[in-house]
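Peer 1: Predicted coordinates and the sequence they were generated for:
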Amino acid sequence: MEQSAKVWFRWISYLEAASFLVLLGIAMPLKYMFDSPGAVTVTGGIHGFLFSAYLVAIAVMAVLFKWKIVRIAGAVLAAFLPFGPLVLERRLKAEA
């Protein structure tokens, strides 16, 4: 159970980070530079779903592995930074 939670968290982290980077690096420039808001609508919806899944994954990991509040706060903060979930995942993998 714990191993599958780690794998699930890793995949959600990667997908959330990728969707955020696509939103910032592709969809937002298309919207503001080329007046094409459709990309933000689609990508934003996908990213919103993955962001929610990432928060659920943090809650699952916090319960299973008894994360301290500082780690939980850091994991949530990572979601707001480009590459943040990737850095967090790398740190968790190094600790294991």
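Peer 2: Looks like it came in fine. Numbering: from 1, shown residues only.
Peer 1: C-alpha only now, for contacts and for neighbours.
Peer 2: Fine.
Peer 1: I'd like the distance from stretch 32-48 to the chain centre, please.
Peer 2: Distance of stretch 32-48 from the chain centroid (Cα atoms, centre = their mean, to the nearest Å) equals 18 Å.
Peer 1: who's in contact with that stretch?
Peer 2: For stretch 32-48, contacts defined as Cα atoms under 8 Å, 6 or more residues apart in numbering pick out Glu16, Ser19, Phe20, Val22, Leu23, Ala27, Met28, Leu30, Lys31.
Peer 1: Against that first model, consider the following:
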Amino acid sequence: MIKTFKIISILEGISLLLILFITMPLKYIFDYGQPNQIIGMAHGILFLVYIVLAIIVKTELKWNFKTLLIVLACSVIPFGTFWMDKKYLPRTT
């Protein structure tokens, strides 16, 4: 489950960055909203999966409630999921 969470966290982080730096400017500067709808839907699904998996992984990694809150907060901060991956998830080979 941890490996799946790592993959979802990276994808969620990428989708957030795509929204902030590519699709939002396309929507509001160039009045082209289609990419925002597509990436926004993918980001929403990835966000929900990230939250559920974080709660599941909490028990596997024996996180306390404070750590879980930090991991959850990382999902809404740009580059947060990448930092969370390095700090809170074990390295796999």
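Peer 2: On my side now, so go ahead. The structure presented is a predicted model; accordingly, all values stated were derived computationally and were not measured.
Peer 1: Which residue in structure 2 aligns with Ser19 of structure 1?
Peer 2: Counting by TM-score structural alignment, Ser19 of structure 1 corresponds to Ser15 in structure 2.
Peer 1: Dump the contacts of stretch 32-48 of structure 1 to a markdown table, plus neighbour count.
Peer 2: Output for these, formatted as a markdown table (neighbours: other Cα atoms under 10 Å):
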| residue | neighbour count |
| --- | --- |
| Glu16 | 27 |
| Ser19 | 22 |
| Phe20 | 25 |
| Val22 | 17 |
| Leu23 | 22 |
| Ala27 | 22 |
| Met28 | 21 |
| Leu30 | 17 |
| Lys31 | 15 |
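Peer 1: Which of the helices or strands spans the alignment partner in structure 1 of Leu46 of structure 2?
Peer 2: Mapped onto structure 1 by TM-score structural alignment, Leu46 of structure 2 lines up with Leu50. Using DSSP states H and E, Leu50 of structure 1 falls within helix 38-65.
Peer 1: unless I'm mixing things up, the match of Leu46 of structure 2 is touching Leu15, no?
Peer 2: Yes - counting by Cα atoms under 8 Å, Leu50 of structure 1 touches Leu15, with 7.0 Å between them.
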